[in-house]
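Participant: predicted model and sequence below, questions to follow.
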Amino acid sequence: MLSIASLAVIPLAYILLRVIYNTWFHPLAHVPGPRSWSATRLPFIWALLRGTIVHDFQRLHRRYGPVVRTAPDEVSISDGDGWTDIYSANSPFLKDPTWWKSQPGHPDSLLSAINPDKHAIIRKALSPGFTPRALRAQEPLLQKYVNLLVQRLHERVEKADIGYGGKEKGVEINMTPWFNYTTFDIFGELGFGESFKCLEHSQYHPWISLLFNSVKAASFVAAARFYPLLESLLMRLIPPALRKMQKDHFQQIADKVQRRLGWELQQPDIMSHLIGEGGKLELPLGELNATFMILTTAGSETTATVLTGTLNYLVNNPEKLAILVDEVRSTFHGVLDISMDAVRNLPYLNAVINEGLRLCPPVPWMLPRLVPGGGRVISRVWLPEGTRVSLQPYSLYRDPKKFHQATTFIPERWLPIQPSSPFFRDDRSAVQPFSMGTRSCMGVYIAWAEMRLILAKLLFEFDFECIHEKQLRWEELRTFLLVEKRPLEVRVSSVKNQAA
């Protein structure tokens, strides 16, 4: 009969054998990486929960190369070839259910639909609302909220000018929430025919506040999925009040969808393309609600992240900011001249946004896919079937082997370049902030239109200056699936007031 001590040794022996197998005998043993990460998933989970995962991956890639083993069954890629190897339209790499599957009893959404055929049906129904033609009809809705952003900032600058009696130039403003107010209001109007009224009230809607407060919790849920027994226990321990909060969070979006579907008169928003003749929906209502729940975040938070990061780099590089300001103010005579068509081809504005997307990718790391049957060669390394594989934009875009002065904000690298330029060998095609293939971001045209309009109108109307004692270091921001939100404090002054 086995003693208690003997029974205690069995799980310890099993763990030790698993560590030995994972480190030296696993099919991924040939892939370089730290032994501690290869032996067990615990270092990966620790990085995920701390929010340092993109920085830890960057450090590992600098040491071990473009293909690194980051867990017993997972590999990280920091190489431009990874885009075509994993994400191209002909790629059979399916999403990893550990990360992507819907909660039990919840309908599929555009994001969570793992089956390619199911995803294609949802995407086909949504796509008419995201075309360049649809965007042209939606421009008045975008302009409405960009203009409201400008108005709200003018109010704050003018109030400060009165309070200081003209002794101070401008006012200190935290721009981080203002970009979020604008992008969430725009998507609210485009998605549901009603904004979140963030700009109207100059504060976050409760739904958005709950979203940001729940991001860290989502990392814990994702980590628990690697251990099914722990996940089951965690789900049972969720307090009833929190369960109700989650349900109410979803219900608010479902209610917005329902109100929009009840309209008799239509406007050219995204939802209008999902309502067929006789009011018939192009998607089941459950999938529609789940998809718009995801799109509200994906279509708002990511664009705000890039705008925040780009303005941060601009105010910390005043010579680059001056070039962009000159381009905008020399092109337009008045703010009403700034339209989507008018800003589309401003070369330095486009270069600035591209550089912002490179250094502040809205999705710093791509969640894993699964290597299909028979295994595949990715970035010149063979990986066996079932391997979790992810691409790391943050590491790739800051790789000194791919970009000259890789961590420096230099928009000129995106302008036409001669062979003598130090940026001639930059791997610009490796920058794919909206992903590739059938799962690429549908909102790319809307995002570009928002970023161009917002930056152009802000720089036409205001001067922005860095507050050195309150500088935001983008490299220090943590990632909890979404990029951490910290204040971007800048000094804002009205161009009109200075001219007067």
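Facilitator: Received it, and whenever you're ready, just let me know what you need.
Participant: from here on, just use CA atoms for contacts and neighbour counts.
Facilitator: Will do.
Participant: residue 28 versus residue 66, what's the distance?
Facilitator: 15 Å (C-alpha to C-alpha, to the nearest Å).
Participant: ditto for residue 440
Facilitator: Residue 440 sits at a distance of 28 Å from residue 28 (criterion: C-alpha to C-alpha).
Participant: swap in residue 319?
Facilitator: On the measure of C-alpha to C-alpha, residue 319 and residue 28 end up 48 Å apart.
Participant: again, but for residue 468
Facilitator: 47 Å.
Participant: with neighbour numbers in mind, choose between the two.
Facilitator: residue 28 (21 against 11; other C-alpha atoms under 10 Å).
Participant: another structure for you, compare them:
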Amino acid sequence: MASPHQHVYVRIRSNSPLQVCLYWIIWTLYSLFLHPLSAYPGPKLWALTRLPWIWTSLRGDIAWTIRDFHEQYGPVIRIAPDELSYTTSTAGKKIYGQRSPEFVKSLDGRGIVPPSRMGVRGIVTAHQEKHAQLRRAILPAFSERALREQESFFQLYAGKLTAQLSRVCKSGPQDMVRWYSFTTFDIVSDLAFREAAGCLATGWQSWGYAQTLVWLQFTVYYGLYHWIAWIAPKYMLQARQKHIELRGEKIRRRLQLKEDRKDFMSYILDNKSEKLSNLELVIMASAFIVAGSRTSAAALSGMTFFLLRNPPVYRRLVDEIRSAFQKEEDITMVATGQLRYLGAVIEEGLRLYPPSPSSLPRFVPGKGEEIDGKWVPGGIAVGVHQLSAGSMEWNFHQAKSFIPGRWLDVSADSPFANDISTSVQPFSYGPRNCIGKSMAYAEMRLILAHIFWKFDLELVDKSDTWFTTQKTYLVWDKPPLMINIRERE
């Protein structure tokens, strides 16, 4: 599945400079005029080599750069010699929804890396049959029944969050990125390991650096993964290794517990029809920690930013929440699920600020498939770029404006009647979509309701730079979001 020149440095290193130049001349002519993807628009240099993509990714600018390319070139563009980026709902359904033959995940350094741990693949990278087995094994943990039984976890930490904010808000502006991160990490740690992480209490968490992800991509793509210790920055690798060791220790302690309290792991261990090995459980818990905390914290941060940048929207949401609940104890998952404007705010936040802003590409299977009316050869990497899909005018009217009302019932003559809401899939689509989607929505509704019921919030910096200057490394590398907080009168 690798591109024809991916490992060219191995083939030509013993050749003369003339031969190298001749190779690149031939490759350039072929790539721009004869390659099966030569008709697709996009930056010419990116069509010749993967290096511009790698360099831009290492700098943290890949999501914004590809969004700019889509604005310049259109709904589908060529972003590498063997990769296409899409922004349409039809492409998303084809790439991520087709089951047979499946578009397999591109695990050669473009998406999630590394693909396995000690030779074992987790649910994120497993092949089709194994993925189905792993999904069946953990499905009970994400059922509606499980969510109801686990609500106390979410309520406990939402309460701790508001208590801490009440304590510290008088001391000055607070970084809500940190507070949301502490909260979501505490929740998933308690759910996964039955062991509180204590982030809200201590003001510290063991996250590694987001930049590590793109260094992993770089080394995997060029076959240098075993040399990563000599290539990637040491402090990033040390933070990543510390986080891996911490997760391993926690899962070992959790497996020794025999209490009856229901948590994420108890549903999996009670599922006798799909037994998982200890290593599979460790990998599964690791995926749950990342997906259940980092992404939720990012989404909550983005929604809070956009809300406070749009006072009429903020006031309407606050009015809805405070009218619905007479006291904070009335705020429940079921009750917040009935708040239509809160739901619209969340959808709009996910559209403009998807937790994973870039695409997670797949390989076209077999000899090829038709995508958006054009034949794409087998082996080509394809994906829907989430940040671009949500911010393009061909998908949404006033695409770059935060307008939650677009998600509510609209009449046929509404300016938003032609919005293609399915073009944005922040939880992916098809048989490999995020199994924790319902849990994530419930968590976000509950936390936002608690925050905006109890506090009045105001941005310290009212410019858009918090959003527009962010770096991305598969996920957002969020700078501090400083907010003035005061308890409601």
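Facilitator: Happy to help now that I have it. Everything numeric in this text was worked out from a predicted model, so none of it was measured.
Participant: what about the strands in structure 2?
Facilitator: Ranges of strands in structure 2, per DSSP state E, are 76-80, 83-86, 104-105, 174-175, 362-363, 368-371, 374-377, 381-384, 455-459, 471-473, 475-477, 482-487.
Participant: and these as TSV, adding mean neighbour count?
Facilitator: Below are those laid out as TSV (neighbours: other C-alpha atoms under 10 Å):
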stretch	mean neighbour count
strand 76-80	24
strand 83-86	25
strand 104-105	22
strand 174-175	18
strand 362-363	23
strand 368-371	15
strand 374-377	15
strand 381-384	28
strand 455-459	18
strand 471-473	23
strand 475-477	20
strand 482-487	20
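Participant: redo those as CSV? Include distance to residue 319 of structure 2.
Facilitator: Shown next, in CSV, are the strands of structure 2 (distance: least, C-alpha to C-alpha, whole Å):
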stretch, distance to residue 319 of structure 2
strand 76-80, 41
strand 83-86, 38
strand 104-105, 44
strand 174-175, 23
strand 362-363, 43
strand 368-371, 45
strand 374-377, 48
strand 381-384, 36
strand 455-459, 12
strand 471-473, 34
strand 475-477, 30
strand 482-487, 15
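Participant: residue 215 of structure 2: which of these is closest?
Facilitator: When the strands of structure 2 are compared by C-alpha to C-alpha, strand 471-473 sits nearest residue 215 of structure 2, at 9.3 Å.
Participant: what residues does the closest one touch?
Facilitator: 57-63, 210-214, 357, 477-478 (C-alpha atoms under 8 Å, 6 or more residues apart in numbering).
Participant: and it, which stretch of structure 1?
Facilitator: The alignment of strand 471-473 of structure 2 onto structure 1 (TM-score structural alignment) spans residues 478-480.
Participant: what does stretch 179-191 of structure 2 give?
Facilitator: Under TM-score structural alignment, the match for stretch 179-191 of structure 2 is residues 178-190.
Participant: on average, how far is that stretch from the matching bit in structure 2?
Facilitator: Its matched residues in structure 2 lie on average 0.5 Å from stretch 178-190 of structure 1 after superposition (mean C-alpha distance after the TM-score superposition for structure 1).
Participant: residues in contact with that stretch?
Facilitator: For stretch 178-190 of structure 1, contacts defined as C-alpha under 8 Å, 6+ apart pick out 138, 141-142, 145-146, 149, 194-199, 202-204, 269-271, 296-297, 299-301, 303-304, 307-308, 450.
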